[in-house]
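Chemist: sequence first, predicted model second:
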Amino acid sequence: MEGESSVKLHEMWASTYSKRVELALKLKGIPYEYMEEDFTNKSQLLLKYNPVHKKVPVLVHDGKPIAESYIILEYIDETWKTGPKLFPEDPYERAKFRFWASFIQQQLFESFSRVVISQGQGEALEQAVKDVFERLGVFEEGMKEYLAGGASFTNGENLGLLDILMVVTFSPHKVHEEVFGIKTMDPDRYPLLFSWITALNEHPLVKQISPPHDKLVELLQIYKPTNQARGSESH
């Protein structure tokens, strides 16, 4: 494969944004060098490669850095033609995928982030949880087009863009329930999404990139009391 010997990924083990890129590389069969970053002591290379945001992930291909996870996913799909396509070839289907990708990132992920920020704030927390459930309901309806007839993934037999975004956002739903007390993947309320995330979590490559449950619980418990004072270190 072209450029496969010079691919490096600057990431952090618990970053959902980093996991998007890591899973895409594995799906495409692209060998890469894992470069773990410490948010309390960022490497000079990370600051050099992403001087604007100073965040992970950053993909470095043949010495050329690409920042921001969604942009990196597009770059991977356009650069490496082997392996499953992450985005549909058809322009209309590709546009629909982009719409739902934006929904996951801007509606689901951000609304869940507000739940985390609103911990212990009474009405603010109640409204944030309500927003999450409403948007999950909308997403459940929207995915019926792609997961009809018992399909496990939205990209046929392979994982694609929506599967990647879904699994890295909600695969640790049991951790979220344990730490934040919100059950997002309720099989009674969202049977389609629950079946989807269950199938995704059983995928061998997803298992490879998923952070250990206990380690993630420990991290989020530390993060929880100070979440209002800290921003995301990945994008």
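Modeler: Everything's here; your move.
Chemist: okay, CA-based contacts and neighbour counts for the rest of this
Modeler: Will do.
Chemist: could you say what helices and strands the helix or strand harbouring Glu141 packs with?
Modeler: Assigned by DSSP states H and E, Glu141 falls within helix 123-142. Applying 3 or more CA pairs under 8 Å, 6 or more residues apart in numbering; DSSP states H and E, one finds that helix 123-142 makes contact with helix 109-117.
Chemist: now do the helix it packs on: everything it contacts.
Modeler: 125, 128-129, 131-132, 169, 180, 224, 227-228 (CA atoms under 8 Å, 6 or more residues apart in numbering).
Chemist: what distance do you get for Ile222 to Lys215?
Modeler: 11 Å (CA to CA, to the nearest Å).
Chemist: take this one as well and set it beside the first:
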Amino acid sequence: MIIAYQQIMAEEVKLINSGSSPIGLRVVWALKLKGIQYEFIEEDLFNKSTLLLQHNPIYKKVPVLIHNGKPIVESLIILQYIEETWKQNPILPADPYEKAMSNFWANFGDDKVLPSIWYAFIKKGKEQEVAITEAWENLKFLEEELRGKKFFGGENIGLVDIASGWLAITVSVLEELVGIKVIDGEKFPLLVRWMKVFSDSPVIKENWPPRDALMSTYSAFLQSCHSN
């Protein structure tokens, strides 16, 4: 046990990220849950650094995990890497089928839920109505997946919870900025309950970005979207 701890301490782990990035927070939460020490390198999303462009020249975005000099990009891939590299406090089930389903729901969140939610806030008029309807249809699947569970991962936070954590952070901020309600307790009681329990979990709560920083960041993003 002491040897394993010394090995963890000896490893060089760096994270290029923006403190207000809910997608980047996935990596922060996973590293914290596993007790991995790392160096946080703050990135300006509006003025990207040479370091970011060097380590992620294809997508040019955060987060980027650098482990012993080797960069890993794309948040869900980074989470898989973290899980396979550091075995303590697993975020994926051991059963192959359950692991496959966890990966499915994490990808569903990024491929279907995230874009539909985003469009619900940036579209106008009829297009916004269509986007909200699509977002609700996707959210219904997450609502059902939570039935009978505390977290998507069961009694403990797992991959799907970490991957879906952006819902608990960004939706209320965007709702306030745009003036519409997308997720409410009447339509999605299980999802709203999960958002509260997830947000109040110690590791999550201790690494929660300040709301005023999120308001500022998303206000700038919304202005950018509406000006294009």
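Modeler: Arrived safely. All of these numbers come straight from a predicted model, not from anything done at the bench.
Chemist: on that earlier part again, report the buried members of the contacts of helix 109-117 of the first structure.
Modeler: 125, 128-129, 131-132, 169, 227 (16 or more other CA atoms under 10 Å).
Chemist: any idea which of the residues you listed is closest to Val21 of the first structure?
Modeler: The nearest member of these to Val21 of the first structure, counting by CA to CA, is Thr169 at 12.8 Å.
Chemist: follow-up on the earlier one: mean shift of the helix holding Glu141 of the first structure relative to the second structure?
Modeler: In the superposition with the second structure, the average deviation recorded for helix 123-142 of the first structure is 1.2 Å (mean CA distance after the TM-score superposition for the first structure).
Chemist: all helices of the first structure, in order?
Modeler: For the first structure, the helices defined by DSSP state H cover 16-28, 44-49, 69-79, 91-103, 109-117, 123-142, 161-170, 173-180, 191-201, 204-209, 213-223.
Chemist: quick one: what's aligned to Trp118 of the second structure in the first structure?
Modeler: Aligned counterpart of Trp118 of the second structure in the first structure: Ser113 (TM-score structural alignment).
Chemist: residues in contact with the residue nearest the centre of the first structure?
Modeler: By CA atoms, centre = their mean, the first structure has its centre lying nearest to Val168, at 3.5 Å. Contacts for Val168 of the first structure (CA under 8 Å, 6+ apart) come out as 16-17, 19-20.
Chemist: buried ones in the helix holding Glu141 of the first structure, by neighbour count?
Modeler: Buried residues in helix 123-142 of the first structure (16+ other CA under 10 Å): 125, 128-129, 131-133, 135-136, 139-140.
Chemist: just give me the neighbour total for the counterpart of Ala100 of the second structure in the first structure.
Modeler: Using TM-score structural alignment, the partner of Ala100 of the second structure in the first structure is Ala95. Neighbourhood size, Ala95 of the first structure [other CA atoms under 10 Å]: 13.
Chemist: from Glu89 of the first structure, how far out is Ala95 of the first structure?
Modeler: Distance from Ala95 of the first structure to Glu89 of the first structure, by CA to CA: 10 Å.
Chemist: corresponding residue for Glu33 of the first structure in the second structure?
Modeler: Match for Glu33 of the first structure (TM-score structural alignment): Glu39.
Chemist: which residues does the nearest residue to its match once chain neighbours are set aside contact?
Modeler: Distances taken as CA to CA, 6 or more residues apart in numbering put Lys14 closest to Glu39 of the second structure, at 4.6 Å, once the chain neighbours are dropped. By CA under 8 Å, 6+ apart, the contact set of Lys14 of the second structure is 38-41, 65-67.
Chemist: possible to save the residues you listed as CSV with neighbour count and distance to Gly148 of the second structure?
Modeler: Output for the contacts of Lys14 of the second structure, formatted as CSV (neighbours: other CA atoms under 10 Å; distance: CA to CA, whole Å):
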residue, neighbour count, distance to Gly148 of the second structure
Tyr38, 18, 35
Glu39, 12, 38
Phe40, 15, 37
Ile41, 15, 39
Leu65, 29, 34
Ile66, 19, 38
His67, 15, 38
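Chemist: now those residues as CSV including distance to Leu31 of the second structure?
Modeler: Formatted as CSV, the contacts of Lys14 of the second structure follow (distance: CA to CA, whole Å):
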residue, distance to Leu31 of the second structure
Tyr38, 8
Glu39, 11
Phe40, 11
Ile41, 14
Leu65, 10
Ile66, 12
His67, 12
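Chemist: of these, which is the nearest to Gln54 of the second structure?
Modeler: Ile66 (11.7 Å).
Chemist: can you tell me how far the closest one is from Lys99 of the second structure?
Modeler: Counting by CA to CA - Ile66 of the second structure and Lys99 of the second structure are separated by 25 Å.
Chemist: same question for Asn138 of the second structure.
Modeler: 21 Å.
Chemist: what does Ala220 of the second structure give?
Modeler: From Ala220 of the second structure to Lys99 of the second structure the distance is 37 Å (CA to CA).
Chemist: tell me who's in contact with the residue nearest to Asn107 of the second structure when sequence neighbours are not counted.
Modeler: Spatial nearest neighbour of Asn107 of the second structure, chain neighbours left out: Leu76 (8.0 Å); criterion: CA to CA, 6+ apart. Leu76 of the second structure sits next to 106-107, 163 when contact means CA under 8 Å, 6+ apart.
Chemist: understood, closing this out.
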